[in-house]
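In: coords please:
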Amino acid sequence: MVGNRAVVYSKPGVVEVSNTPYPDLVLRDGPGVNKLNVGRKCNHGVILKVVTTNICGSDQHMVRGRTTAPSGLVLGHEITGEVIEVGSDVEFIKKGDLVSVPFNIACGRCRSCRERNTNVCLNVNPDRPGSAYGYVDMGGWVGGQSEYVMVPYADFQLLKFPDKDKAMEKILDLTMLSDIFPTGYHGAVSAGVKPGSTVYVAGAGPVGLAAAHSAQLLGAAVVIVGDLNAERLAQAKSFGCETVNLREHPNLGEQIDQILGVPEVDCAIDCVGFEASGHGKDHGEAPATVLNSIMEVTRAGGRLGIPGLYVTGDPGAVDEDSKVGTLKIRIGLGWAKSHTFVTGQTPVMQYNRDLMMAILSGRAQIAKAVNATLISLDEAPNAYQQFDRGVSRKFVIDPHGLVRK
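Out: The predicted model follows:
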């Protein structure tokens, strides 16, 4: 029997590479698996040999102990792999196909999926609409930071790369299709970015960098990225963004005014989420900071894209309200300015094929924008520590050593 090794959440601040069960086409009981999903047959699924799988900022929320993730949870929802086993109900995906896996798990049959809202599929998570691999309270589907993983609903979900050899040449770009590139792009589309727009992106982590690159692809005239981390801001500047260091210059409106001549932008994108910090050198965590600041600097009638993660349960929050996702948001300001807010998981399948073509044609340079950095499976625990310290890299795990360096 072939074995399987995976990156596993152990306890707050600690991940380990452990031996885990080789996947089959049944969702077995295990850490984090919803009891109502145990024993679920997946003849509509496939087994993948993982080619690349990425560390995401959303994973870090769990690793920091900011969720109710159980010890032993296999992490990872950004998956690209080669099909090595096909379920009896799979018709169009074949062994040997190289595919991108949307992080949203979606059946393709419910009302949400039929309306292209695959981020809130009704049939994959017994607790609430929407699911993802290797994530707490998302149904318990096993994560993909591993050597092998099972993917259900293969015919509907999987994006097959048309030329395997050419895909491997651009695999560091294509691996971003499972989550952060569509997520950043969704943030930009939700914010209404169009040719000539002025755009503010809150957060220069990988999703913020992906949103900034997406805004450029959509024709934005000026993209301004704000963060507290100078290294991450330097990465944003490397591909043509204006930047604002909110640790050194806490007044966001003044900084935008210096760049644009007016203290506001046409639209804004929140790529930070619920672990936001206050602006300035001495401020600690303040979960509503980004949402309130982007309302302040977005023009009346503007749009706010909010792909940054907000949760209903945060045991490590700074106050009792925040522990249940209740934040002190100035909704009156947003109402007075007639802002449009778009929140929630990104429906990856609305964007991934178009973005694949942008990558294959050379139009999109997402790996360069997010500073994709290839590592082995055994290097993952150290990469988590580096990422938590704020290093400006997007770590891409190569479990089998298949990617040419």
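In: C-alpha only now, for contacts and for neighbours.
Out: Will do.
In: Ile256: what's it in contact with?
Out: Residues near Ile256 by Cα atoms under 8 Å, 6 or more residues apart in numbering: Ile224, Val244, Val262, Pro263, Glu264, Val265.
In: I'd assumed it was in a strand, is it?
Out: No: under DSSP: H, G, I helix; E, B strand; the rest coil, Ile256 sits outside any strand and is assigned helix.
In: Any figure for the gap between it and Gly226?
Out: 10 Å (Cα to Cα, to the nearest Å).
In: list residues touching both of those two?
Out: What both Ile256 and Gly226 touch, as defined by Cα under 8 Å, 6+ apart, is the set Val244.
In: in the chain, which spans are helices?
Out: 57-63, 111-114, 154-157, 164-169, 171-174, 180-190, 206-217, 230-237, 252-260, 289-297, 331-336, 352-360, 366-370, 380-388 (DSSP state H).
In: If we ignore the residues flanking it in sequence, what's nearest Leu209?
Out: Nearest residue to Leu209, sequence neighbours excluded (Cα to Cα, 6 or more residues apart in numbering): Val370, at 5.8 Å.
In: is it true that the one you found touches Ala212?
Out: No: under the criterion of Cα atoms under 8 Å, Val370 makes no contact with Ala212, lying 10.0 Å away.
In: So for these two, which sits in the more crowded spot?
Out: More crowded of Val370 and Ala212, by other Cα atoms under 10 Å: Ala212, with 34 against 28.
In: is it true that that one touches Ala221?
Out: No: with contacts defined as Cα under 8 Å, Ala212 does not count as touching Ala221, sitting 11.5 Å away.
In: Check the contacts of Ile256 and tell me the two furthest apart.
Out: Greatest spatial distance among the contacts of Ile256 (Cα to Cα): Val244 and Val262, at 14.8 Å.
In: Same drill for these two, tell me which one is more crowded.
Out: Each of Val244 and Val262 has its neighbours counted (other Cα under 10 Å); Val244 has more, 25 against 13.
In: and the gap between that one and Val318?
Out: Taken as Cα to Cα, the span from Val244 to Val318 is 26 Å.
In: Let's compare: structure for the following, please.
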Amino acid sequence: MPGNGNVGTAETAQNKAVEYIGPGKVEVRTIDFPALELRPGPGVPPRNAGRLCPHGVILKVVATNICGSDQHMVRGRTTAPAGLVLGHEITGQVVEKGRDVEYVDVGDLVSVPFNIACGRCRMCKEGNTHVCLNVNPERPGGAYGYVDMGGWVGGQADYVMSPYADWNLLRFPDRDQAMDKILDLAMLADIFPTGYHGCHTAGVTSGSTVYIAGAGPVGLAAAASAYLLGAAVVIVGDMNTRRLEQARSFGCETVDLTEDATLADQIEQILGVPEVDAAVDCVGFEAKGSGEEGPTEQPATVLNSIMEVTRAAGKLGIPGLYVTDDPGASEEAARHGSLSIRIGQGWAKAHQFSTGQCPVMRYNRGLMEAILHDRVQIAKAVNATVLPLEEAPNGYEDFDRGEAKKFVLDPHGMLAGKTP
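Out: Sure thing, here's the model as predicted:
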């Protein structure tokens, strides 16, 4: 048996998974059943290949979401290799545990932080699980199914291996209660903590006025988080009218960035002043600006605009993804992660910036309790929509067209009939 684990399912079980084939294309293919080992494969650094994981578990995937970060790869905007198994938003049931796993048991229903962390290094001990020093030999930080993040196999699959299980996994205390709220709990792996992190690091608190750039799933999660933190007014900006309508569905004010009026002018129409206390960038490096020929890619436009509309001494949360290499960028500098940011404006206004991936473990337990005790309806806010795993390619296409939905893949039919 792999890793001398306690086996709860047959190793010969089918394992279908969503693979990145090339720009604009994903397919559902049969892959090997996971073992308690990181086998060689697409995107796996040589120094990680063959890494034994007796501290890991095998999960039967209950829910796994399509993320905007996945879309960056699928659009060909990263150096992701063909054959990479996608998926870093995972909720699952433990079916096998390694010999070193003490506190997670077969049958447990768990949320899997998208950050893979060892729990042993300096960064993990300081709570910076998003930049663990031991799970990726090429740079700080690891994740499932993502380019340059250690090669850990993604979870848009029937089954997936999760290492360092005692440290990483968040166990739901009551299975029946969890399944009743499973679409909400499925957001704990990434977008709910990520949106919350963006607002928390931007200093959102009771009575804050907040601007959220982007009405995709992370932006909507940030907006819901801002209200959870006590914001008085949450303004969401986007060019997609369907997504702006979704933001309004739970009380947000909105600005349509295709209109002629400036962002500051539209904010002033709402608040009476052209600035907010805090701003959150939930767009990232594929940002677009309005021009005479319609929206064009301007990767620094969101960062510059949120500096413009955030008050002096305000804070900017930047959970939106920025990359070190972008082969599809329209500008040479942007292909290497260099953007034309007006840092002088931020300096002059004494802004504070917070960037990087969300350290999910810092927030997920508290957000789980907020879900279980009906303090937030995050699945409704992001319009969680269930699809069978086999329909993942359609989900990617619809998401790329700007549908106002958060697609949740259902590999085993355990989400049948579930709606927000």
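In: now for the residue nearest to Leu209 of structure 1: what does it line up with in structure 2?
Out: Matched to structure 2 by TM-score structural alignment, Val370 of structure 1 sits across from Val382.
In: For the stretch 201-350 of structure 1, which segments count as strands?
Out: Using DSSP state E, counting those that start in this stretch, the strands of the stretch 201-350 of structure 1 run over 222-227, 242-245, 265-270, 298-306, 340-343.
In: most tightly surrounded among the ones you listed?
Out: strand 265-270 (a mean of 28; mean count of other Cα atoms under 10 Å).
In: in structure 2, what residues pair with that one?
Out: Strand 265-270 of structure 1 corresponds to residues 276-281 of structure 2 when matched by TM-score structural alignment.
In: Is there a neighbour count for the aligned partner of Gly334 of structure 1 in structure 2? I'd like the number.
Out: Under the alignment (TM-score structural alignment), Gly334 of structure 1 maps onto Gly346 of structure 2. Neighbour count for Gly346 of structure 2, taken as other Cα under 10 Å: 23.
In: Go ahead and confirm Gly346 of structure 2 touches Met307.
Out: Yes: at 5.8 Å, Gly346 of structure 2 counts as touching Met307 under the criterion of Cα under 8 Å.
In: show me the contacts for the residue lying closest to Ile375 of structure 1 once chain neighbours are set aside.
Out: With sequence-adjacent residues excluded and distances taken as Cα to Cα, 6+ apart, Ile375 of structure 1 is closest to Ile397, at 5.0 Å. Taking Cα under 8 Å, 6+ apart, we find Ile397 of structure 1 in contact with Thr52, Thr53, Asn54, Ile55, Gln145, Leu374, Ile375, Ser376, Leu377, Ala380.
In: possible to save those residues as JSON lines with neighbour count and distance to Lys328 of structure 1?
Out: Converted to JSON lines, these look like this (neighbours: other Cα atoms under 10 Å; distance: Cα to Cα, whole Å):
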{"residue": "Thr52", "neighbour count": "32", "distance to Lys328 of structure 1": "39"}
{"residue": "Thr53", "neighbour count": "27", "distance to Lys328 of structure 1": "36"}
{"residue": "Asn54", "neighbour count": "29", "distance to Lys328 of structure 1": "33"}
{"residue": "Ile55", "neighbour count": "22", "distance to Lys328 of structure 1": "30"}
{"residue": "Gln145", "neighbour count": "31", "distance to Lys328 of structure 1": "35"}
{"residue": "Leu374", "neighbour count": "21", "distance to Lys328 of structure 1": "39"}
{"residue": "Ile375", "neighbour count": "17", "distance to Lys328 of structure 1": "40"}
{"residue": "Ser376", "neighbour count": "15", "distance to Lys328 of structure 1": "42"}
{"residue": "Leu377", "neighbour count": "24", "distance to Lys328 of structure 1": "40"}
{"residue": "Ala380", "neighbour count": "24", "distance to Lys328 of structure 1": "36"}
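In: and Asn251 of structure 1, how many neighbours?
Out: With other Cα under 10 Å as criterion, Asn251 of structure 1 counts 15.
In: give the contact list for it.
Out: Counting by Cα under 8 Å, 6+ apart, the residues that Asn251 of structure 1 touches are His279.
In: got it, and Gly289 of structure 2?
Out: Pro295, Thr296, Glu297, Gln298, Thr301.
In: Please apply the same query to Asp326 of structure 2.
Out: Arg77, Thr78, Thr79, Ala334, Arg335, His336, Gly337.
In: aligned partner of the first one in structure 1?
Out: Aligned counterpart of Arg77 of structure 2 in structure 1: Arg66 (TM-score structural alignment).
In: Would you map the strands across the stretch 1-150 of structure 2?
Out: Taking DSSP E, counting those that start in this stretch as the criterion, the stretch 1-150 of structure 2 carries its strands at 6-7, 16-22, 25-30, 37-38, 51-52, 57-65, 90-97, 109-112, 115-116, 142-143.
In: which residue numbers in structure 1 go with the longest one?
Out: Structural correspondence for strand 57-65 of structure 2: residues 46-54 of structure 1, per TM-score structural alignment.
In: By how much does that stretch deviate from structure 2 on average?
Out: For stretch 46-54 of structure 1, the mean deviation from structure 2 after alignment is 0.1 Å (mean Cα distance after the TM-score superposition for structure 1).
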